[in-house]
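Enquirer: Sequence and predicted model, in that order:
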Amino acid sequence: MNRRRKQRLFAVSAAFVLLAAAIGVMLYSLNDSIDVFYTPSEIHNGKEATGNKPIVGQRLRIGGLVVPGSINRANDSLNVSFDLVDTGPKVKVEYNGILPDLFREGQGIIATGELKTPTLIVAHEVLAKHDEEYMPPELAEQLKGMNQFKPANAKDTKAGQY
């Protein structure tokens, strides 16, 4: 191999190594800002497909229904705690801030925060979902069996209707 080919090979190899290192650094830095979505059942039982459970200290997003009678507000601050449930076990959420106007018992919400214990999430953002007419038939049937929740569209659960 002549000298010119060696220089090209070295330049291409160096560019490839630098590109791989840059991609690795970007992925490593993005790892801290990725929020995986879980339901209360998935926090207790793990994801259905993989069985992966979140670890304490992990940032995550959780979605579920606010359990009626579980909202506790502090008198001297904006601290509020409430329970979330989907079709299984409950998870407690603590939040310090002003809740959205649509937040109420039985309402679907999404909270972004950190898992402090296996059943406690300290949220830094709470979003209330709009009241929607459509609910998947499986979820509506499961919620019908729970006395504490009455889905608004429990009488009309045909798939595909909006």
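Expert: Right, received. Where do you want to start? The structure displayed is predicted, hence computed values, not measured ones.

Enquirer: alpha carbons only for contacts and neighbour counts from here, please
Expert: Noted.

Enquirer: The chain: strands as residue ranges?
Expert: Taking DSSP state E as the criterion, the chain contains strands spanning 36-38, 59-66, 72-73, 79-85, 91-96, 108-117, 120-128.

Enquirer: Need the ones you listed in a markdown table (columns: distance to Leu143 and mean neighbour count).
Expert: Shown next, in a markdown table, are the strands of the chain (distance: least, Cα to Cα, whole Å; neighbours: other Cα atoms under 10 Å):
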| stretch | distance to Leu143 | mean neighbour count |
| --- | --- | --- |
| strand 36-38 | 18 | 16 |
| strand 59-66 | 10 | 23 |
| strand 72-73 | 23 | 14 |
| strand 79-85 | 11 | 20 |
| strand 91-96 | 17 | 21 |
| strand 108-117 | 13 | 20 |
| strand 120-128 | 19 | 19 |
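
Enquirer: Run a quick neighbour tally on the residue nearest to Thr117 when sequence neighbours are not counted.
Expert: Closest residue in space to Thr117, ignoring its immediate chain neighbours: Val56 at 5.8 Å, by Cα to Cα, 6 or more residues apart in numbering. A count of neighbours around Val56, defined by other Cα atoms under 10 Å, yields 14.

Enquirer: Put this next to the first one:
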Amino acid sequence: MTPKRKRLWLVVGSLAVLGFAATLVLTALNDNIVFFYSPTQMAEKKIPPDRRFRMGGLVEAGSVKKSADGQETRFRVTDTNKTVEVVYRGLLPDLFREGQGVVAEGSLGADGVFVAREVLAKHDENYMPPEVAKALKEAGRWKESK
């Protein structure tokens, strides 16, 4: 084999290994990326069931219902334009309340109910999760705190 041919095979082999490594990295990143949607964005997009993402908005007043054993909680999250039913099994954060900002991570069930694996509540009176604030501003429903 001539030196020119050896060099060609080395370049081709290096590019193949580099391409394979890039594919592995992109696949791993894609599996770990969690998108954020507001209830309005969820209604506009066709999100496949069992696709993990974050959804946020305000907990609708009067919508929180706990099961008899206290382990399952159902509530609605709204961006004041659209509303999404959420079911969560587990203990909710102490700061979880109706009318407050919330971000839930989970997936959409086949029945259209969002099945939350984790629920995050805002941590003080003036804080609003950035994703929720942005979604409310886009919906034209943002109220500045006093």
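Expert: Perfect, I can see it now. From a predicted model like this one, the values you see are computed outputs, not experimental measurements.

Enquirer: Tell me the spacing between the residue sitting nearest the centre point of the first structure and Asn31 of the first structure.
Expert: Compute the mean C-alpha point of the first structure, and by Cα atoms, centre = their mean the closest residue is Arg61, 2.1 Å away. Distance from Arg61 of the first structure to Asn31 of the first structure, counting by Cα to Cα, to the nearest Å: 15 Å.

Enquirer: quick revisit: got the contact list for the residue nearest to Thr117 of the first structure?
Expert: By Cα atoms under 8 Å, 6 or more residues apart in numbering, the residues touching Val56 of the first structure are Glu114, Leu115, Lys116, Thr117, Pro118.

Enquirer: hmm, try it at 7 Å
Expert: Leu115, Lys116, Thr117, Pro118 (Cα atoms under 7 Å, 6 or more residues apart in numbering).

Enquirer: So what does it match up with in the second structure?
Expert: With TM-score structural alignment as the criterion, Val56 of the first structure lines up with Pro49 in the second structure.

Enquirer: counterpart of Thr73 of the second structure in the first structure?
Expert: Thr73 of the second structure maps onto Val80 in the first structure, by TM-score structural alignment.

Enquirer: State the distance from that match to Asn96 of the first structure.
Expert: Counting by Cα to Cα, the gap from Val80 of the first structure to Asn96 of the first structure is 6 Å.

Enquirer: Count the neighbours of Gly90 of the second structure for me.
Expert: Quick note: Gly90 of the second structure (other Cα under 10 Å) scores 14 neighbours.

Enquirer: which residue packs closest to it, ignoring adjacent ones?
Expert: Leaving aside its sequence neighbours, Gly90 of the second structure sits nearest to Gln71 (Cα to Cα, 6+ apart; 5.1 Å).

Enquirer: hang on, isn't that neighbour packed against Leu92?
Expert: No - counting by Cα atoms under 7 Å, Gln71 of the second structure sits too far from Leu92 to count as a contact (9.2 Å).

Enquirer: Settle it for me: which of the two has more neighbours?
Expert: More crowded of Gln71 of the second structure and Leu92, by other Cα under 10 Å: Leu92, with 16 against 12.

Enquirer: Which residue in the first structure aligns with the more buried one?
Expert: Using TM-score structural alignment, Leu92 of the second structure lines up with Leu99 in the first structure.

Enquirer: now the helices for the first structure?
Expert: 3-30, 40-45, 137-144 (DSSP state H).
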